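Colleague: Structure for the following, please:
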Amino acid sequence: MSSTTSTQEKMHHLDLDDTDSVESVNSEVMAFQGQPPALSGDHITESHSRHSFNLVHTLSKTLSHYKEEAEEDHQQLERLITNNAGVESVVELLEEGAGKLGPLENPYDIKKWESHAAPDTTYHPEDPWKYPTDSETGLRIVNWVDNDPENPKNKSKALKWSYTILLGFICFIVALGSAIVTGDLERPRAYFGVSEEVIILSSVTMFVLGFGIGPCVFAPLSEELGRQIVYVSTLFVAVVFVIPCALAKNIATLLVCRLIDGIAFSAPMTLIGGSLADIWEVEERGVAMALFSAAPFIGPVMGPIFGGLLADHSPTWRWTYWAFLIIAGSGYALFVVVMPETHSSTLMKRRAKKLRKLTGDPSYRAISELKIRSLKTIAQESFLRPFILLSELIIFLITLYMSVVYGLLYMFFFAYPVVYMEGKGWSASKTGVMFIPIGVGVITSSIIAPLINKDYNKRAQKYRDQGEVPPAELRLIPMMLFCWAVPLGLFPFAWSSYPHISWAGPCFSGFACGFGFTSLYNPANNYIVDSYQHYAASGLAAKTFVRSIWGACVPLFTIQMYHRLGYEWATTLMAFISLACCGIPFLFFFYGARIRTFSKYAYSPEMDSKAPDAENQKGN
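Modeller: Below is the predicted model:
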């Protein structure tokens, strides 16, 4: 009762008219809760649009009052907004009613808020389009219109594919940077006079460790500032810090600069999936996502090949970094020239700002400009929630599985030199060639990825035709089929790695492993997204962080493990671990839906009608 009285006093203090009283706001809230907007394509039905605009109206008038009362004191304004329960409730409902998260979108986006444009109007950059003014809110909500020429999704196929290939190339470069140094570790070890463990720590571990740190910062930053500025600034830092690696006079320089490089290079790995979602419609994304999925595995596979050639034919170990600098610098220059901003909310804010300037009408507003997000909220969502979600059984076990797979990839970078260079006396460049079958397996998996996506859509459509939400467990079918590929590759690798046996056994075993690595990657991500729709980004961030930590640690003990256990049993141990992990997709396929009923974070169809309660729990 006291809470209600306090809210009424605050609303009365705003001098709103009767229609904007607490009772009116509450009636809007109840209507909104009882009948969530029915989305059809990109449009919100007219009946719920009225409720939605009433909420925007209340928010607009409230914000306007605060601005007039506290124009000279921005901190006081922010404090008033943050402490006002009425405004907070309206904003939460606005965000909820604006739509559900797409499979590759960040939860900081508010999407699908329509201004209901007249069907015969169009937008031209040089002829500002008059978005209609809503009679209740007085705002002109700026959004994409049909066939909007500035919408990245409406670009030509040729242009969209050029963007996609460029993004894939950047992803390849980043992944290459983590492994190219593995082809030549002995010369820098001798130069710095350090142990094998220290050179691995400074060259590989610190770089991969940065992959886990960066996403927590760059994902929310891109939602606030746009993708392009984050891409350009982080890639610039990453390219620049390759130079001191090549010029390093002591091991500390190499260690620090490789960590900075890893953090900076993690931004493209974090944002590229979202950029592809900006460019392609959902039904068109299959091939593009297959390219993106292959790049993080093709890059590391090519690393030992390039690094081995440089180790055998370059005058100094520094040429490994100079060569990578040339590749990364070329990719950066191409990116700056070709790649535009694609983030929808950022483009809408720019358009709204442009229209306000050209017309002198302050009512032009992008929906993202109406959001209120404190630094505390951003920090909680970016840094705390991923770790909270690790307590979820689904997130924990999928993360465990993907960490094992990721660790195996980096284990191979040191297992192959042990088997071929130590065991058979091969050169670094010749050993690097043995990684080719892994790359072929990755490419093969990427080729069939669109077919897997087509099969999923066919199965999911049966549920949609009945008005049901496709169960998240449909995403696990490819995992159940292909999870066996990894142990089937590791067991032959283990027992054909004797020095006196042909080189072909361990080499061609890599095909099954490469195929399994990529085939498991996408279904695992999709299962997390479908299981935790409202918290999907945090779930993926948790997976990425733990996976990167494990991937960074594996190189530190791989060589010792192979020396202590022997070539055969070291690989056999990892084969048994990967075999045990094969039970995870089967566990969730049969019991995943039941497990989600015990979670307050996992998504269920009933969650939509209980979303306000879920949001309240989220804040506790």
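
Colleague: CA only for contacts and neighbour counts going forward, please
Modeller: OK.

Colleague: Give the closest residue to the residue minimising distance to the centre of the chain in space, chain neighbours not counted.
Modeller: Centroid-nearest residue in the chain: Thr270, 4.5 Å away (criterion: CA atoms, centre = their mean). Setting aside the residues directly before and after it, Thr270 is nearest to Pro215 in space (CA to CA, 6 or more residues apart in numbering), at 5.7 Å.

Colleague: The one you found: how many residues sit nearby?
Modeller: Look at Pro215: counted by other CA atoms under 10 Å, it has 26 neighbours.

Colleague: To compare with the earlier structure, here is another sequence to fold:
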Amino acid sequence: MSLTHSESLSLSESDNGGTLTPCPNSPQGPDERIKESSFMDTWDTDGQNPYNWPLRKSAVNAILVCFLGFLSSLVSSIIVPALPNVMQEFGITIDEVGTLTTSLFVLGLGVGPFLFAPLSELYGRMFVYRLTMSAFTVLQIGCALSNSMATLIILRFFSGIFGSAPPSLGQATISDLFSPATRAPWSALYSLGPMLGPCLGPLIASLIVSAKSWRWVFWTSACVSAGGTALLFIVSVETYKPVIQRQVMKQELEKAYGKIGKRAWGFAIVGPDEKGQAAKGLYSKALSRPFRLLTTNPTCVVLGTFLAYVYGMLYLLLTSLPLLYRNGQGRLFSYNFSTISGLCYLGLAIGFIVASTMTAYGSTRLYNHLVKVNGEHRPEYRLLPMTAGMIILPIGLLMYGWSAHQHNFFMVPIIGNAFVAMGIFVTFQSIQVYLVDAFSPYSASAIAAATLLRCCAGCGLPLFGKQMFKALGYGWAATVLALATVPAIPIPLILYKYSRSLRERFPFHG
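Modeller: Purely as a prediction, here's the structure:
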């Protein structure tokens, strides 16, 4: 046996199997006790370490998480083309009430991670994924069977809460599977989901609604979600290293002591005197972690606010596209597309895909180059591409707004949207990967804190987005948004220079 627990455990054999008792000198926390096991000494080269898994095994887990992150984000906006039919069936005439079906889903995406991110750091990623996606699937069935707008809005909110795990935990799972030097392509692939989903959702839904009832939008999402959930139970494995280490520790105890080792697992990890009070403190500390990051760590607050702005920009554009391409209201110009109006979202989708490809390779080369030049790994290297993103973003906004204002060929605003999408994606990706690197092993909680801010923006901004475009017109509304991004252009460089000192001045110990 490879355990070196003689200082913390003693085993007394007897005819009925013996007992395992903690030593008074044993450490007080589970992490410290696990570290006494000799398998920790070889963890970096152990086959249990996800960094040492075969690429095929890591890729299967990563691709499944990327798909589920995409699915949750897609469902956030999938109701948009069906909304007129839903409102007509339920007798709703106020636009803002219909908008709540999307806004509250997005709010749920921000609220859920505050619970599920800490749970993933206690029980592992797979436990949370399987639990939440099972509930998410059931809620999609509930949406399809809704008999009132109030019921649909409430179910959409809870769908957002339970669908929040893949979009918020995915980056942490990618960091579990791949080292900092190799994770950029996978991280870019994952980030594509939360960006691409809201764009493709209306396109897919418009095709469904043109042939079926609006309820089939939710029946379709329920079927796809059920398939993804089944794969979670069949092919996925745990990726969070502290949980894997505890599992290996338990297996070694069981192998060495048999059933008594299994019964004594609770004593080996948390002694009898500690069990109640320490467990209570462990839960409260873990569950408060995202809130503490959001209120005490300036770097997390600044980057979370930055992320909220660019994510809110995406949802503002999503509210203006139906006005421009399907049914302009008031004095607003419209191209008056009908069944193909969903194609207007392709500009954003193409922009996200192009930016994902560029950052997957460009960020890796830049990061490895800076590591080689400076001789150390630093999360701040992830922030430099944000400068390019913040320059591209206002250019795309101006191109979109003024080409629509001047009634140019319909493809010109779509091209402008592609540039907007590129700027948003590069910024989104840089912030997410920075948070993973800077706050590991609590990266899930750090992303949860940032997710709350961005989802609040995604929830609130669409509520007045239509009114802004109606009041100012496409050109001036886009100009206001573009001017708001200009002061943010130097922020990535400022953070690159001072973020390290902020991290050292305000360290986070979990």
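
Colleague: hang on, the earlier thing: corresponding residue for the residue nearest to Thr270 of the first structure in the second structure?
Modeller: Correspondence of Pro215 of the first structure to the second structure, assessed by TM-score structural alignment: Pro113.

Colleague: tell me the contacts of that match?
Modeller: The neighbours of Pro113 of the second structure, taking CA atoms under 8 Å, 6 or more residues apart in numbering as the test, are 161, 164-165, 168-169, 445, 448-449, 451-452.

Colleague: Turn the residues you listed into a markdown table, including distance to Val420 of the second structure.
Modeller: Converted to a markdown table, the contacts of Pro113 of the second structure look like this (distance: CA to CA, whole Å):
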| residue | distance to Val420 of the second structure |
| --- | --- |
| Ile161 | 28 |
| Ser164 | 25 |
| Ala165 | 27 |
| Ser168 | 23 |
| Leu169 | 25 |
| Ser445 | 28 |
| Ala448 | 25 |
| Ala449 | 25 |
| Thr451 | 20 |
| Leu452 | 22 |
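
Colleague: if you look at the residues you listed, which of them are in helices?
Modeller: 161, 165, 168-169, 445, 448-449, 451-452 (DSSP state H).

Colleague: Which two among those are spaced furthest apart?
Modeller: Across these, no pair lies farther apart than Ile161 and Ser445, at 15.4 Å, counting by CA to CA.

Colleague: ok, how many other residues are close to the counterpart of Leu520 of the first structure in the second structure?
Modeller: Applying TM-score structural alignment, one finds that Leu520 of the first structure aligns to Thr427 in the second structure. Neighbours of Thr427 of the second structure under the rule other CA under 10 Å: 26.

Colleague: Residue in the first structure paired with Thr479 of the second structure?
Modeller: Counting by TM-score structural alignment, Thr479 of the second structure corresponds to Thr572 in the first structure.

Colleague: Start from the N-terminal end of the stretch 201-350 of the second structure and give the helices.
Modeller: Along the stretch 201-350 of the second structure, counting by DSSP state H, counting those that start in this stretch, helices occupy 215-234, 241-257, 259-263, 265-269, 275-287, 289-296, 298-325, 346-374.

Colleague: elements contacting the last one?
Modeller: Packing partners of helix 346-374 of the second structure (3 or more CA pairs under 8 Å, 6 or more residues apart in numbering; DSSP states H and E): helix 184-209, helix 411-439.

Colleague: Apply 10 Å and report the result again.
Modeller: helix 184-209, helix 298-325, helix 385-405, helix 411-439 (3 or more CA pairs under 10 Å, 6 or more residues apart in numbering; DSSP states H and E).

Colleague: how much does that helix deviate in direction from helix 184-209?
Modeller: 170 degrees (axes from the mean of the first three to the mean of the last three CA atoms, to 10 degrees).

Colleague: higher neighbour count, Ile161 and Ser445 of the second structure?
Modeller: Neighbour count, other CA under 10 Å: between Ile161 of the second structure and Ser445, Ser445 has more, with 36 against 26.

Colleague: Check the gap between the residue lying closest to that one once chain neighbours are set aside and Ser58 of the second structure for me.
Modeller: Distances taken as CA to CA, 6+ apart put Pro290 closest to Ser445 of the second structure, at 4.7 Å, once the chain neighbours are dropped. Here the criterion is CA to CA, to the nearest Å. By it, Pro290 of the second structure lies 27 Å from Ser58 of the second structure.

Colleague: Check Thr19 of the second structure too.
Modeller: Separation of Thr19 of the second structure from Ser58 of the second structure (CA to CA): 39 Å.

Colleague: repeat for Thr42 of the second structure
Modeller: Thr42 of the second structure is 20 Å from Ser58 of the second structure, by CA to CA.

Colleague: out of the two, which sits in the busier spot?
Modeller: Ranked by neighbour count (other CA under 10 Å), Thr42 of the second structure and Ser58 place Ser58 first, with 20 against 10.

Colleague: ok, for the equivalent of Pro322 of the second structure over in the first structure, nearest residue in space, not its chain neighbours?
Modeller: Per TM-score structural alignment, the equivalent position to Pro322 of the second structure in the first structure is Pro417. Nearest residue to Pro417 of the first structure in three dimensions, chain neighbours excluded: Thr431, at 6.6 Å (CA to CA, 6+ apart).

Colleague: Over to Pro167 of the second structure?
Modeller: Spatial nearest neighbour of Pro167 of the second structure, excluding adjacent residues (CA to CA, 6+ apart): Gly69 at 4.4 Å.

Colleague: how about that neighbour, what's its match in the first structure?
Modeller: Aligned against the first structure by TM-score structural alignment, Gly69 of the second structure finds its counterpart in Cys171.

Colleague: Let me know the secondary structure of its match.
Modeller: Under DSSP: H, G, I helix; E, B strand; the rest coil, the three-state class of Cys171 of the first structure is helix.

Colleague: Quick check: it touching Tyr332?
Modeller: No - in terms of CA atoms under 10 Å, Cys171 of the first structure does not count as a neighbour of Tyr332; the distance is 11.3 Å.

Colleague: the more surrounded of these two?
Modeller: Comparing Cys171 of the first structure with Tyr332 by other CA under 10 Å, the one with more neighbours is Cys171, at 28 against 20.

Colleague: show me what contacts Pro202 of the second structure?
Modeller: When contacts are counted by CA atoms under 10 Å, 6 or more residues apart in numbering, Pro202 of the second structure is found next to 74-82, 208, 318, 322, 341-345.

Colleague: which residues does the residue nearest to Ala524 of the first structure when sequence neighbours are not counted contact?
Modeller: Closest residue to Ala524 of the first structure apart from its sequence neighbours, by CA to CA, 6+ apart: Ile398 at 6.7 Å. Neighbour list for Ile398 of the first structure: 390, 404, 524-525, 527-528, 543, 581, 584-585, 588 [criterion: CA under 10 Å, 6+ apart].
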